[in-house]
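Asks: Have a look; sequence and predicted model below, questions after that.
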Amino acid sequence: MHLTDSTPDLYADREAEKRQRLRRARAGATGLLLLMASLALLALFVGHGRGAWGYLAAFAEAAVVGALADWFAITALFKHPMGVPIPHTAIVPQNKVRIADSLGQFIETHFLLPEVLAKRIDAFNPARRLAVWLARPANARQLTEQGTQLFRFVLDMLDDPKMSRLLRDLAVKRLGQIDLGSRGAALLQIVRHSGQHQKVFDGVVEAAISRLDTPNAHDYLAGVIASEFNVLRWVALDEAGGRYLARKLIGATSQALERSLAEPDHPLRQAFDRQFGDWIGALGHDPETREQLAQWQRKLLDDAGLQSGLEQLWRDAVCWLRSDLERDDSQIRAKVGAAVKQFGLRLRDDTAFVDWLNARLRTFAAQSLARYRGEIGVFIADQLKGWDDKVLVDRLELNVGIDLQFIRVNGTLVGGLIGLLIYTARQLAGV
C-alpha cells in the first residue's frame, strides 16, 4: 500500500469514527446508570419497597452501586474523578514515565526477538513474493519509474554548488594523500619485472635509428665535422671530408643500435635496465626525489585551473545525466528497466538465488534487530514520555475506551443481579 495525499484523511476518518463509537458507548453506559437510578427511586417511592417492588429496588440499587464503582475505577485510570485529587487516581498520567519504560522493555523483551523475526521472514518468503509482484508488467514499469525518479532526486541534490565544491575539495584532498613516489615505484617495478620497460628501450632506439638515417641528419653532422676541421678548407676537402666522416659515424652508430635491438644482453640495454632500476629506487627511497615529487603534486593540486576543471567536469557529468533522463529514449531509464526485468527473471527462474536472497534478508534483519532492539525499546518509551498527559489519556481512551464502557455496563448488570440474589436469599431466610 502506498502513502498518498488521501492517507491523512483516511486516518482522520477512522479516528472520527472511533470517537463517535466511544461517545455512543459512554452514553449507553451512563444512560443505563440513570435508568437503574430511576428504577430504584420508582420502586422506593411508588411501591415503597414491598412485594415485587422490593425485588426491583434491590436489583436497581445494587446496579447503581456497581455502575458507580466501575465508573469510579475506570475514571481513576485516566483522571481524578470529578476533579478531586483522591489518592491513587489519575493512574496513567501519574505513572506515565514508569508505564512508558515498562512498555518499552516489554516490547523489547517479548516482541523484538531475532529468532521470531527470522521465522516470520521465512514464512513470508519475501524474495518469492517480490518475484510474483515483478512478474506483473505494470509493477515492473512502476518500479522502473520510481527508480528513475530516485535517480533524478539524487542528481538534483548533487547539482547543488555546495555539493560540487565539497566533492572537488574531497577529490583534491584524496589526491593529495596519494604517495606518488611509492605508488609510482611499485608500478614501475611491475613494469620492470614483466620486461615491458625494454619495449620502451626498443622504441627509443628504433626512433633514433630512423632519425639518424635521414638526409637532414647527414647534412647536419657533416656540417659540424667540417666546421671542426678548418684546415681541410685550404685544400677544398672540408665538405667532402665532413660528408665522409658523417656517413661513417652514422653507419657505425646505427649498426651499434641495431645490435642492441637484436641482443638481449647488449651493454646498452643492460645500462638502460640499471638506470630504470635507479629511477625506481629514487622514487621509492630517495628523500630528495620524493620531496620534489611531493612538491610537484602539491603545486598541481593547488592550481586554480585544475580545481575549476574538476568542478566543471562534475557539473558536466551531472548535466549530461539529467539531460539523458529528460529524453524519451533515455539510456538511464532503459538500463534501469532492463535491470528490473533481469532481476525479476532471476527471481522467477533461479531457486538457489531466491533461497540465498531470503537467507541474506533473514540474517540482516535478525542481526539488525539484535543490534538495535534496545534502542527501539528506548525510542518507544521516549515517545510515550514526550506525549502530553491529555494526549496520552485521549489516545488510550480512544482505543480502549469502548471496552471500558462495556465494563461499566457489565458492572451495572452484574451488580444488580448480585443485589437481587442477596435480597432473594434474605426473603427466603425471613431476615
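Replies: Thanks, I have the structure now. Nothing here was measured: the structure is a model prediction, and the numbers come from that model.
Asks: going forward, measure contacts between C-alpha atoms and count neighbours the same way
Replies: OK.
Asks: quick one, strands of the chain?
Replies: Ranges of strands within the chain: none, based on DSSP state E.
Asks: Would you quantify the distance from Glu115 to Gln307?
Replies: 53 Å (C-alpha to C-alpha, to the nearest Å).
Asks: And Thr253, by the same measure?
Replies: Thr253 is 48 Å from Gln307, by C-alpha to C-alpha.
Asks: Tell me which of those two has more neighbours.
Replies: Ranked by neighbour count (other C-alpha atoms under 10 Å), Thr253 and Gln307 place Gln307 first, with 18 against 15.
Asks: Could I get the contacting residues of the more buried one?
Replies: Arg168, Val172, Leu301 (C-alpha atoms under 8 Å, 6 or more residues apart in numbering).
Asks: Surely the last one touches Val172?
Replies: Put plainly, it is Leu301. Yes: look at Leu301 against Val172 with C-alpha atoms under 8 Å: they come within range, at 6.3 Å.
Asks: What is the burial count for Ser227?
Replies: 15.
Asks: Spit out the contact partners of it.
Replies: By C-alpha under 8 Å, 6+ apart, the contact list for Ser227 reads Asp238.
Asks: Please apply the same query to Asp159.
Replies: Here Asp159 is in contact with Arg315, Val318 (criterion: C-alpha under 8 Å, 6+ apart).
Asks: quick one: it and Asp328, what's the gap?
Replies: Distance, Asp159 to Asp328, using C-alpha to C-alpha: 22 Å.
Asks: where do the helices sit along the stretch 251-400 of the chain?
Replies: Secondary structure of the stretch 251-400 of the chain, counting by DSSP state H, counting those that start in this stretch: helices at 267-285, 287-301, 304-326, 331-349, 351-386, 389-429.
Asks: Scan the contacts of Gln307 and report the most crowded one.
Replies: Arg168 (21 neighbours).
Asks: What count of nearby residues applies to the closest residue to Val65 other than its chain neighbours?
Replies: In this structure, Val65 finds its nearest non-sequential neighbour in Gly415, 7.0 Å apart by C-alpha to C-alpha, 6 or more residues apart in numbering. Other residues lying near Gly415 total 23 when counted by other C-alpha under 10 Å.
Asks: would you list the contacts of Gln307 in JSON lines and tack on distance to Ala69?
Replies: Below are these laid out as JSON lines (distance: C-alpha to C-alpha, whole Å):
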{"residue": "Arg168", "distance to Ala69": "74"}
{"residue": "Val172", "distance to Ala69": "77"}
{"residue": "Leu301", "distance to Ala69": "83"}
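Asks: alright, now check it against this:
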Amino acid sequence: MLRLHTPLARMKAVASGLLLMAAALYVTALELAHTQPVFAGYLKAFSEAAMVGAIADWFAVTALFRRPLGLPIPHTAIIPRNKSRIGANLGDFICTHFLSREQVLAKVSEFDAAKRIAQWLSDPANASALSGLAVRLASHGVGALRDERVRQFVRSTAFARLEQINLARMSGQLLEVLTDDDRAQEVLDGVLDQVDLMMQSEATQKRIADLIAAELGYSPVNLFGKEISFAGIAGTWTAERLVKRICDLISEINKDPEHELRKEFDEQLLALVAKLKDDPAFRLRANQLRAQLIQHPALHSYLTGLVDDVVDWFEADINSDTSTLRQHLNAGALKLGEALNEDTAMQSWINEQILALAGPMVERYRAQIGSYIAERIEAWNEEELVEQLEAHVGKDLQFIRINGTLVGGLVGVVIHVGTQVLVG
C-alpha cells in the first residue's frame, strides 16, 4: 500500500498520477480513433505530448538527485557527484553575499547593540536573571575551593609565583610611583595636618608627657658615678618641654613647604627607592623575608582558614532568601542599564568599539566559515545529502513534473491544430 506520509510523497503521487492519466487518455484516443477521428486526434495529440513532457521533467528532476532507473546515464545524479563543488560554491556565495565586511558592519550598526543592552538590563526580570546566573557560576567556582586537590593547586601555584617576585625591586618601583611628581609631599602634608591637629590638644600633650616622664623615671642616668632619676617634678617638667618642642617642630614643618626636614625627607625617600631597586643587600634581605614568609606554617594555616571563611560566608549568603550578594548584583545591573540608557555618549562609544571589533573578526573568520560549509557538505553521506535536499526542495520540484504534463499536453494540441491548418 502506498504510504503518503510526507508532503514530498504526496506531490510525487500527484505528478505520477497525471502521467498515468495522460497514458489512459492516449489509450482512450486509440479506441476512439475509428468512431470519432477528429476528437480522437486532439485527444491523442494532447496525451502524447503530456506523456512526453511528464517523462522528460521526471527525468530532469530525478537526475538532480540520483540516476533515473539506476542507469549510468551521463550528467545524472548531479548533486551527489558534484557535492564538493557545490559545497565550495555555496561557501563562497554565503561569504561574498552575506558576510562581506560592508554588509556585516552595516547590520551591526543598524542593530544598535548598546541601546539594546541598556534596555535589556533596565528590565528588572532580566537584571534578576543575570544576577542569578552570575551567583550560580560564582557558587560553582567557589565551591570547588573545598576540594583539597584544588586547594593544593592554588597554594602551590600562588607560592611558586611568589617565589619569582623580586620583592625589593617591586617595592622600590611601587614606592617610586607613589612618590613621583611630589606626591610624597602631598602624602606628608596630609599626615602632618592630622598629627599637628592631634598634637595641639592639651590632653594629648599631657598624656605623651606623662608617658615620657614615667619612662625617664624608670631609666636613671649615671652622672659622676651616681644614678640620678628624673622622676617627679623634674621629670614631668622635662617631658612637657620635650613634647612642646616636638609640637612646635611639627607645626613648623607643616606650615613651611621649604622646611629643611622636608628636603631631607625627600632625599631619604629617594635613597630608599634606589636601594630597594638596585642594592644587593636589600634584595637579599627581601628574598630571605619572602622565603621565611612562604615557609611559615602560620601563613598556610591563615590562608586555609581565610578561604574556608570566605567559602562559608558565600554559600550561606547565596542560599539565603535575602542574599546580600544577589541583591547588590541585581541593583547594580539595573543601575547600569538605567545609566547606559540615559548616556547616549556612552552608547556611541560602545557601538564604536563593537564596530571596530566586528570588522577584523569578519575578515578573520569569513574564510573559515566558507571552508566549514564546504567541509561539512563534503563530509555528508551522499544518501543523507540527497535526502536532506529532496526533503526541503523536492516538493516544489514536483510542480515541474505537473506543469510539464499539462503544458506539454497543451503544446501538443497547439501543434496538432497548426498541422491541421497547414495541411488541410
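Replies: Structure's in. What do you need? For clarity, every value in this text was computed on a predicted model and none was experimentally measured.
Asks: just to revisit the earlier point, is it possible to get TSV of the helices of the stretch 251-400 of structure 1 that adds distance to Pro126 of structure 1?
Replies: What follows is those, written out as TSV (distance: least, C-alpha to C-alpha, whole Å):
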stretch	distance to Pro126 of structure 1
helix 267-285	54
helix 287-301	49
helix 304-326	31
helix 331-349	11
helix 351-386	7
helix 389-429	32
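Asks: Could you point out which of those sits nearest Phe72 of structure 1?
Replies: helix 389-429 (9.6 Å; C-alpha to C-alpha).
Asks: now the helices for the stretch 1-150 of structure 2?
Replies: Under DSSP H, counting those that start in this stretch, the stretch 1-150 of structure 2 gives helices at 7-32, 37-65, 78-81, 83-97, 101-111, 113-122, 124-143, 148-163.
Asks: which one of the ones you listed is the most hemmed in?
Replies: For the helices of the stretch 1-150 of structure 2, the largest average neighbour count (mean count of other C-alpha atoms under 10 Å) is found in helix 37-65, namely a mean of 21.
Asks: Which residue numbers in structure 1 does that helix align to?
Replies: Mapped onto structure 1 using TM-score structural alignment, helix 37-65 of structure 2 covers residues 50-78.
Asks: Which residue range of structure 2 does stretch 24-42 of structure 1 align onto?
Replies: Per the alignment by TM-score structural alignment, stretch 24-42 of structure 1 matches residues 10-28 in structure 2.
Asks: Contacts made by that stretch with the rest, please.
Replies: The contact list for stretch 10-28 of structure 2 (C-alpha under 8 Å, 6+ apart) reads 4, 40, 43-44, 47-48, 50-51, 54-55, 395, 398-399, 401-402, 405.
Asks: do stretch 392-402 of structure 2 as well
Replies: Residues outside stretch 392-402 of structure 2 that contact it (C-alpha under 8 Å, 6+ apart): 7-9, 11-12, 14-15, 18, 53-55, 57-58, 61.
Asks: Structure 1: which residue goes with Ile94 of structure 2?
Replies: So, by TM-score structural alignment, Ile94 of structure 2 is matched to Ile107.
Asks: So its match is in contact with Gly377, correct?
Replies: Yes: the criterion here is C-alpha under 8 Å, and Ile107 of structure 1 meets it with Gly377 at 6.6 Å.
Asks: Out of the contacts of stretch 10-28 of structure 2, flag the one nearest to Ser229 of structure 2.
Replies: Nearest to Ser229 of structure 2 among the contacts of stretch 10-28 of structure 2, counting by C-alpha to C-alpha, is Lys395 at 115.7 Å.
Asks: In structure 1, what residue corresponds to the closest one?
Replies: In structure 1, the residue matched to Lys395 of structure 2 (TM-score structural alignment) is Ile402.
Asks: Tell me how far Glu397 of structure 1 lies from Ile74 of structure 1.
Replies: According to C-alpha to C-alpha, Glu397 of structure 1 and Ile74 of structure 1 sit 10 Å apart.
Asks: for Leu113 of structure 1, same thing?
Replies: 33 Å.
Asks: go on, Asp350 of structure 1?
Replies: Distance from Asp350 of structure 1 to Ile74 of structure 1, counting by C-alpha to C-alpha: 58 Å.
Asks: Next: Val65 of structure 1.
Replies: 14 Å.
Asks: Ok, Arg426 of structure 1 next?
Replies: 32 Å.
Asks: now Asp159 of structure 1
Replies: For Asp159 of structure 1, the distance to Ile74 of structure 1 - C-alpha to C-alpha - is 59 Å.
Asks: Which residues lie in contact with the aligned partner of Gly337 of structure 1 in structure 2 in this structure?
Replies: Aligned counterpart of Gly337 of structure 1 in structure 2: Asn330 (TM-score structural alignment). Asn330 of structure 2 sits next to Ala127, Ser128, Leu130, Ser131 when contact means C-alpha under 8 Å, 6+ apart.
Asks: how do these look in structure 1, which are kept?
Replies: Contacts conserved in structure 1 for those, using both residues aligned by TM-score structural alignment, their matches' C-alpha atoms under 8 Å: Ser128.
Asks: Nearest to Phe314 of structure 2, out of the contacts of Asn330 of structure 2: which one, please.
Replies: Ranking these by separation from Phe314 of structure 2, with C-alpha to C-alpha as the measure, puts Ser131 on top at 14.5 Å.
Asks: returning to what we had before: of all the helices of the stretch 251-400 of structure 1, which one is nearest Ile209 of structure 1?
Replies: helix 267-285 (14.3 Å).
Asks: who does the closest one touch, helix- and strand-wise?
Replies: helix 180-194, helix 197-212, helix 238-262, helix 287-301 (3 or more C-alpha pairs under 8 Å, 6 or more residues apart in numbering; DSSP states H and E).
Asks: can you list the residues that contact the third one?
Replies: It stands for helix 238-262 of structure 1. By C-alpha under 8 Å, 6+ apart, the list of residues contacting helix 238-262 of structure 1 reads 202, 205, 209, 212-213, 218-219, 221-227, 229-232, 266-269.
Asks: which among the contacts of Asn330 of structure 2 gets closest to Trp313 of structure 2?
Replies: After measuring those against Trp313 of structure 2 - C-alpha to C-alpha - the closest member comes out as Ser131, at 17.8 Å.
Asks: The closest one contacts Ser323, correct?
Replies: No: the criterion here is C-alpha under 8 Å, and Ser131 of structure 2 misses it with Ser323 at 11.0 Å.
Asks: Give the burial count for Asp388 of structure 1, as a bare number.
Replies: 12.
Asks: ignore the last one, Glu267 of structure 2
Replies: 12.
Asks: give me the number of residues near Arg243 of structure 1?
Replies: For Arg243 of structure 1, using other C-alpha under 10 Å, the count is 21.
Asks: which residue lines up with it in structure 2?
Replies: Arg243 of structure 1 maps onto Ile228 of structure 2 when the alignment is built from TM-score structural alignment.
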